[in-house]
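Asks: after the sequence you'll find the predicted model.
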Amino acid sequence: MALHAYIPNGVRNLGSLLETFLPWLGLPIPILAGLAVYRRSAPAGIAVLLPIVVWLALFGEIVLPAKGGGPHDLRVVSNNVLAGNEDPAATSRQLVAADPDVIGLQEIPSNAVAAYEAELASAYRYHVVRGTVGLWSRFPITEPSAVDLRLGWDRALRAVVHAPAGTIAVYVAHMPSVRVDVDQGFTADQRDDSAEALGEALSAERNPRVVLLADLNGSVYDRALAPITAQLDSAQAAAGSGFGFSWPAGFPLARIDHVLIRGVDVAHAWVLPADGSDHRPVAADLRLAKSTG
């Protein structure tokens, strides 16, 4: 755990694969602690303290009681809705039930765009779709544009949302999929290239308030996503709301769906129940007037 950054990515992207599931490396700790108690061994107990300290150093801030709370200006939700979703209307209704002000959707097939538009229209007057991603908002949207992820088709967009508390640049993005197999290992080169492209777009963003609603196909610990994560904070981590695993929906093992922020504060962040997709939606309540303390 302590030396994960030194595991090379040059060999089948093993470093990125490990970092995607990094919190789970602490799973043996309770077993080792139980064995130490069973053996009534003081040296074993002292030895177990080392991985406990390392794990808490890495993740303690996330699992400690929530630091957020209080009022918020904007509630956002992000969801990879699954291209093969059999009931887009039901998924849309579940998202609306969470009462977000802004919704970012990824993996919308062209034949389902109308279904999402129809179901979300009554609650969200403003929306924009670019390729397989879309943004719905209760507040006016201006400056919509596609963001080039070097793929040849649109999987990311940027727009400005004019909320009552102020304007905010909202990005919706879906990084290319990754694969794990025996022959090629963890194949993520296309995703990593797209992460560099999105990082360049975020670096050029002039609005001081930024929210990224994204399926990054990786965790914030994955070094290959540093072009993005070095510029933005995780709303889930900032709120101290736990790991918030979002995938797979039936038994989440990793946080690959994110609300990432810059120039705003987080009041609360959480994961919504499964809604018919293979990803669970992620949500955050944001304060647009960032504190200076």
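Replies: Alright, I've got the coordinates.
Asks: C-alpha only now, for contacts and for neighbours.
Replies: OK.
Asks: helix or strand: which one has the nearest residue to residue 91 once chain neighbours are set aside?
Replies: Leaving aside its sequence neighbours, residue 91 sits nearest to residue 275 (Cα to Cα, 6 or more residues apart in numbering; 5.2 Å). Counting by DSSP states H and E, no helix or strand carries residue 275.
Asks: what about residue 16, how many neighbours?
Replies: Neighbour count of residue 16, defined by other Cα atoms under 10 Å: 25.
Asks: do residue 55 as well
Replies: Neighbourhood size, residue 55 [other Cα under 10 Å]: 19.
Asks: this is the other structure I want to compare:
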Amino acid sequence: MRVIGLLLVIAVGLLALATLLAILEPAHWVPALIVHFRWQLAAAALGLTLASWICQRRLVLVPAVVCLIANTVPLVPYLRTVEPVMGTGPMVRILSLNLRDDWTDPVKFQALIDREQPDVVLLTELRGDMAPLTAAFKDHYPHRLVAPRLSPLDVALYSRWPISKGEIDRQVGTWLPVLKAEVCPPQACLTVVGVHAALPFGDFKSLQDRQLALAKEKAWSGSHGPVVLIGDLNTTPWSENFARLTRPEEYFLSDGSRGHGPQTTFLSRFPLFGLPIDHVLVANAGVIDRRIGPDVGSDHLPVTVDVQLSR
């Protein structure tokens, strides 16, 4: 029993240290990384709370409960049911996928497109030769905005409907594009901003900050109608960077994943390490449904969202 007690003290101590470090997120990229593992920290805290209670180790029970509360509170909006926000305009189905270059299997990708039949598709981390994948589009997506392949973070937009005012902004860095376009289904238009954000490590973290700030600016510059910001943002919903995107200000974007549970999209082959970093954020529109697609070969899973536009 002494060994078990010692192991509990060490485990709860490490959990408390990680939880405290997460508070220092704005100060350095290392504690900022810890924030992304809220689901894992909450699960560990729950397990250690139960173990401490069963073993009657009051010394570690209290800090385990404190850690459980601290790591669970940010997750509550994603656990409780949220009623769909209905719009008054047409429905648009959006699919987003990080291809991981050549990892995505063309056959599985074809099956995904045939099953979901999205209206708008955003692809990131493009292949050198996109032909094996775009063959799946056939004649259904005649309208396209594709960034010249200058880096692994380039993006491409495909649509059933006309694309206008298309632009690819590289002011943050040549290899860090932010795509913006207007897609117009019948009787409405939708501003689409697509991005594959820089990694949250080292010097890249400041670039990610600037790139996401630019993406938010693009989402609202000159737009008063429905807006979606989609792509691999390389950040989770409980990070400060994500909070800046969704914080109520003069304008803000709503997180379409709220109320849909822990929909992890990256490293999901490893359930203990999966992270929700692929997002669809909306404004002046309602998210009717959001779901994660099957493994198509990439280290990311596809995200499909049904959005109803507001007129």
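Replies: Thanks, I have it. Keep in mind that what you see is a predicted model, and the values were worked out from it rather than measured.
Asks: can you give me the TM-score here?
Replies: Superposed pair, TM-score by TM-score structural alignment, normalised by the length of structure 1: 0.82. Supporting alignment: 281 aligned residues with a Cα RMSD of 3.0 Å.
Asks: map the residue nearest to residue 91 of structure 1 across to structure 2 for me.
Replies: Using TM-score structural alignment, the partner of residue 275 of structure 1 in structure 2 is residue 296.
Asks: mind listing what residue 101 of structure 1 touches?
Replies: Residues near residue 101 of structure 1 by Cα atoms under 8 Å, 6 or more residues apart in numbering: 74, 75, 76, 137, 138, 139.
Asks: and it, what's its match in structure 2?
Replies: Match for residue 101 of structure 1 (TM-score structural alignment): residue 119.
Asks: go on, residue 172 of structure 1?
Replies: So residue 172 of structure 1 corresponds to residue 194, using TM-score structural alignment.
Asks: check which helices and strands the strand or helix carrying that match sits against.
Replies: Following DSSP H and E, one finds residue 194 of structure 2 within strand 190-196. Contacts defined by 3 or more Cα pairs under 8 Å, 6 or more residues apart in numbering; DSSP states H and E place strand 190-196 of structure 2 against strand 120-124, strand 155-159, strand 178-183, helix 204-220, strand 227-232.
Asks: any idea how far that strand is from the middle of the chain?
Replies: Relative to its chain's centre, strand 190-196 of structure 2 lies at 13 Å (Cα atoms, centre = their mean, to the nearest Å).
Asks: contact partners of that strand?
Replies: Here strand 190-196 of structure 2 makes contact (Cα under 8 Å, 6+ apart) with 122, 124-125, 153-155, 157, 176-184, 215, 218-219, 223, 225-234, 309.
Asks: before we move on, what about stretch 46-55 of structure 1?
Replies: 1, 2, 23, 26, 29, 32, 33, 36.
Asks: how far away is the match of residue 101 of structure 1 from residue 107 of structure 2?
Replies: From residue 119 of structure 2 across to residue 107 of structure 2, the span is 20 Å (Cα to Cα, to the nearest Å).
Asks: go on, residue 217 of structure 2?
Replies: Distance check for residue 217 of structure 2 against residue 107 of structure 2: by Cα to Cα, it reads 37 Å.
Asks: same question for residue 44 of structure 2.
Replies: For residue 44 of structure 2 relative to residue 107 of structure 2 (Cα to Cα), the value is 38 Å.
Asks: between those two, which one's more packed in?
Replies: Shown here are residue 44 of structure 2 and residue 107; by other Cα under 10 Å, residue 44 has more neighbours (19 against 12).
Asks: returning to that earlier point: now the match of residue 275 of structure 1: how far from residue 254 of structure 2?
Replies: Taking Cα to Cα, one finds residue 296 of structure 2 at 28 Å from residue 254 of structure 2.
Asks: ok, back up a step: now distance to residue 271 of structure 2 and mean neighbour count too, for the helices and strands packed on strand 190-196 of structure 2, in TSV please.
Replies: Converted to TSV, those look like this (distance: least, Cα to Cα, whole Å; neighbours: other Cα atoms under 10 Å):
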stretch	distance to residue 271 of structure 2	mean neighbour count
strand 120-124	23	24
strand 155-159	27	24
strand 178-183	31	24
helix 204-220	25	19
strand 227-232	19	25
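Asks: give me the most central residue, structure 1.
Replies: What sits nearest the mean C-alpha location of structure 1, by Cα atoms, centre = their mean, is residue 258, with 1.2 Å.
Asks: my read: that one touches residue 216, true?
Replies: Yes: using Cα atoms under 8 Å, residue 258 of structure 1 is in contact with residue 216, at 7.3 Å.
Asks: shouldn't residue 145 of structure 1 be within a helix?
Replies: No: when DSSP: H, G, I helix; E, B strand; the rest coil is applied, residue 145 of structure 1 is found to be strand, with no helix at that position.
Asks: what does it align to in structure 2?
Replies: Residue pairing (TM-score structural alignment): residue 145 of structure 1 is matched to residue 167 of structure 2.
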